[in-house]
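1. any chance you can model this:
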Amino acid sequence: MDAPEVSLDNYEAVYEYYRGHQQNRFVAKLAYAALALKYRPRIAYAPGAEAALAALLGRGTQLVVAVNHLTESDQFTLAATAWRTPLRRVIGRTRVLAKDELFVDPAQRKKVDMMGSIPVFRSKNHGLRAVSDAGRVMMDVAAQRLSEGDCLAIFPEGTCNTEDPRTLQHVNSGIGHIVSRAEKLGCSPALLSVGISYGPDAGQVKSARVFIGTPVDDLGGKPMDIARVVQADLQRAVDGAVASY
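-> So this is what the prediction gives:
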């Protein structure tokens, strides 16, 4: 299937394409390795988190990786982090939710497709009513990919935090709906919270401090309940990143 134009009017074809899209895993690993050399994140773990993460991945558990959102470079920091942690083993098998604007320029789209991205049409750009149907299909696709063995990376704040990099913005229920739908498909993903700090002014995008929290492997509940768990757990990871910067 040829890659369709990523536009809200075309959302059904867009999500049908990304329902099965698979990037070249070898090329993805090379790109992630290059980003690790360029961005060089300094990584810290909650006590026991590294071993717990490795154990979950060894058992084939799907992960929902939640990351705070500070700058347009966050996806590169996350990719560099993946290469330098046990997440390396799921490079090429991780979908990353990314705003639809990143898919407009052909050269940029090639890069985000290589990273396994799935476009998201955001209400701040298109209006809540306009994106509601597309959002439901996106969540179905994300849940399906989890149920088929992929992991999923999300910036659940939905927009860059330009106010206070130490305090997480509101996490809406979208991440909860995705997890809940995945569970109905027989998948029980674990939450992995990843906190990023670029310093007091969020200006040092290279050599970021990244803090990886202890995985949470029991996310059962209603979407809003899951979102609250994510909010609290990701804030702890952000606190860890800020404290260890």
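2. can we go C-alpha only for contacts and neighbour counts from here?
-> OK.
3. list the buried residues in stretch 31-51.
-> 31-33, 35-36, 39-45, 49-50 (16 or more other Cα atoms under 10 Å).
4. show me the contact partners of that stretch.
-> By Cα atoms under 8 Å, 6 or more residues apart in numbering, the residues outside stretch 31-51 that reach it are 76-77, 79-86, 91, 205-215, 240-241, 244.
5. how far does that stretch stretch from start to finish?
-> 25 Å (Cα to Cα, to the nearest Å).
6. what's the answer for stretch 99-110, then?
-> End residues of stretch 99-110 are separated by 14 Å (Cα to Cα).
7. and for stretch 54-65?
-> 14 Å.
8. for it, the distance to its chain's centre please.
-> Taking Cα atoms, centre = their mean, to the nearest Å, one finds stretch 54-65 lying 15 Å from the centre of the chain it belongs to.
9. any buried residues in it, and which?
-> 56-57, 61-65.
10. what's next to that stretch, contact-wise?
-> In contact with stretch 54-65 (Cα under 8 Å, 6+ apart) are residues 86-87, 89, 146, 149-154, 187-194.
11. one more to line up against the first:
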Amino acid sequence: MDVELAQSEAVYAHYLDHQQDRVRARLMYGVLAARIRPVVRFTSRDRLVRTVRSGKPLLIAANHVSQRDPLVLAAAGFRSPIRPRIGHLRVLAKDELFEDPEQRRKIDTLGGIPVFRPKDHGVRAAAEAGRQMFGVCVERMVRGDSIAVFPEGTCNEGDVTRLQKLGTGIGHIAYRALKAGVDVSLVSAGIAYPDDGDRARPRVTFGEPVVLAGFKDETPAALTRIIQGDLQGVVDEVSRVAARA
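-> Alright, predicted model coming up:
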């Protein structure tokens, strides 16, 4: 089955139940961690450890400053308390990454779920696929999986220390998950690259988990603003760390 907008219903029916090989997933994440060697920091490592051990789903939001970001986030996840979630961690990725069969196998192993972005397919054409994607994310979280999102939607080509305005997709995922009774915690991840050339090790900071149940009566737009504020705080921190590198 090809990952195409015209057959989005079949695509999302597949990814609703798709399960990557967990052993291969851990191996692949481990290889990325060894190759990329990100410097990983935490706002509150103890809180993150307790949240992961609780077994409750995570909604991981990361800024987007480079095409390397998904690999860097995977490597950082392996070097963090999030490692036990590998194999039960789904990552939203643009649909074009699923076109090449070999690359798709790798993305599938990493836990990818395709996203048909409005900027690539038009707002109207992508709207129904977006609703289907939200449904898959929520159902996966109901089953205990965690979801990682780059909610800016595209690489930041301006001031990388300031988030672009987030799309409301992540707010819709959080809103629907809360309405479905999922006790989800937000974990913001800030990514930065020191200005030391290609050999510089990327910096990743994981923020303190935020229990979203306290915001269950908020709208998707309000939840998006809450997520934007928390993620910006973590981006501020990782930017300071990268500047000192």
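12. looking at the buried residues of stretch 31-51 of the first structure, which are in strands?
-> 42-45 (DSSP state E).
13. show me the helices in the first structure, by range?
-> 11-18, 25-39, 49-58, 74-83, 106-114, 123-126, 128-147, 174-184, 223-243 (DSSP state H).
14. want to try JSON lines for those, with distance to residue 158 of the first structure as columns?
-> As requested, the helices of the first structure are exported to JSON lines (distance: least, Cα to Cα, whole Å):
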{"stretch": "helix 11-18", "distance to residue 158 of the first structure": "19"}
{"stretch": "helix 25-39", "distance to residue 158 of the first structure": "23"}
{"stretch": "helix 49-58", "distance to residue 158 of the first structure": "25"}
{"stretch": "helix 74-83", "distance to residue 158 of the first structure": "12"}
{"stretch": "helix 106-114", "distance to residue 158 of the first structure": "17"}
{"stretch": "helix 123-126", "distance to residue 158 of the first structure": "9"}
{"stretch": "helix 128-147", "distance to residue 158 of the first structure": "13"}
{"stretch": "helix 174-184", "distance to residue 158 of the first structure": "10"}
{"stretch": "helix 223-243", "distance to residue 158 of the first structure": "13"}
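15. right, and these - which one's nearest residue 198 of the first structure?
-> Nearest of these to residue 198 of the first structure, taken as Cα to Cα: helix 223-243 at 8.3 Å.
16. residue contacts, the aligned partner of residue 208 of the first structure in the second structure?
-> Here residue 208 of the first structure is matched to residue 202 in the second structure, going by TM-score structural alignment. Neighbouring residues of residue 202 of the second structure by Cα under 8 Å, 6+ apart: 36-39, 72, 191-194.
17. could you check how far residue 202 of the second structure is from residue 135 of the second structure?
-> Separation of residue 202 of the second structure from residue 135 of the second structure (Cα to Cα): 33 Å.
18. over to residue 51 of the second structure?
-> On the measure of Cα to Cα, residue 51 of the second structure and residue 135 of the second structure end up 24 Å apart.
19. again with residue 4 of the second structure
-> 18 Å.
20. equivalent analysis for residue 164 of the second structure, please.
-> 25 Å.
21. contacts only, for the spatially most central residue of the first structure.
-> A centroid search over the first structure (Cα atoms, centre = their mean) returns residue 153, at 2.0 Å, as the residue closest to the centre. Applying Cα under 8 Å, 6+ apart to residue 153 of the first structure gives the contacts 64-67, 94-97.
22. for residue 168 of the second structure, see how far away the counterpart of it in the second structure is.
-> By TM-score structural alignment, residue 153 of the first structure lines up with residue 148 in the second structure. Separation of residue 148 of the second structure from residue 168 of the second structure (Cα to Cα): 15 Å.
23. before we move on, the earlier item: now list the buried members of the contacts of stretch 54-65 of the first structure.
-> 86-87, 146, 149-154, 187-194.
24. by contact count, what packs against the lengthiest strand in the second structure?
-> Counting residues, the longest strand in the second structure under DSSP E turns out to be strand 185-192. Judged by 3 or more Cα pairs under 8 Å, 6 or more residues apart in numbering; DSSP states H and E, the packing partners of strand 185-192 of the second structure are strand 58-62, strand 203-206, strand 210-211, helix 220-244.
25. just checking, what packs against the second one?
-> Applying 3+ Cα pairs under 8 Å, 6+ apart, one finds that strand 203-206 of the second structure makes contact with strand 39-42, strand 185-192, helix 220-244.
26. to residue 13 of the second structure, which of the ones you listed lies closest?
-> Across these, closest to residue 13 of the second structure is helix 220-244 (Cα to Cα), at 24.2 Å.
27. pull out the buried residues from the closest one.
-> Neighbour-count burial for helix 220-244 of the second structure [16+ other Cα under 10 Å]: 220-228, 230-239, 241-242.
28. for residue 125 of the second structure, give me its contacts.
-> By Cα under 8 Å, 6+ apart, the contact list for residue 125 of the second structure reads residue 118.
29. map it onto the first structure.
-> By TM-score structural alignment, residue 125 of the second structure lines up with residue 130.
30. for the helices of the first structure, which one sits closest to residue 165 of the first structure?
-> Nearest of the helices of the first structure (Cα to Cα): helix 223-243, 8.5 Å.
31. now do whatever residue of the first structure lines up with residue 27 of the second structure against residue 13 of the first structure, distance only.
-> Mapped onto the first structure by TM-score structural alignment, residue 27 of the second structure lines up with residue 30. As judged by Cα to Cα, residue 30 of the first structure and residue 13 of the first structure stand 29 Å apart.
32. and those two? Which one has more around it.
-> residue 13 (16 against 12; other Cα atoms under 10 Å).
33. what's the match for residue 73 of the second structure in the first structure?
-> If you follow residue 73 of the second structure across to the first structure using TM-score structural alignment, you land on residue 78.
34. I figured residue 186 of the first structure hits residue 147, correct?
-> Yes - the pair residue 186 of the first structure / residue 147 is scored as a contact, 6.7 Å apart, by Cα atoms under 8 Å.
35. the two: who's more crowded?
-> For the pair residue 186 of the first structure and residue 147, the greater number of neighbours falls to residue 147 (20 against 12), based on other Cα under 10 Å.
36. mind listing what the more buried one touches?
-> Per Cα under 8 Å, 6+ apart, neighbours of residue 147 of the first structure: 182, 185-187.
37. could you work out the most separated pair of those residues?
-> 182 and 186 (6.6 Å).
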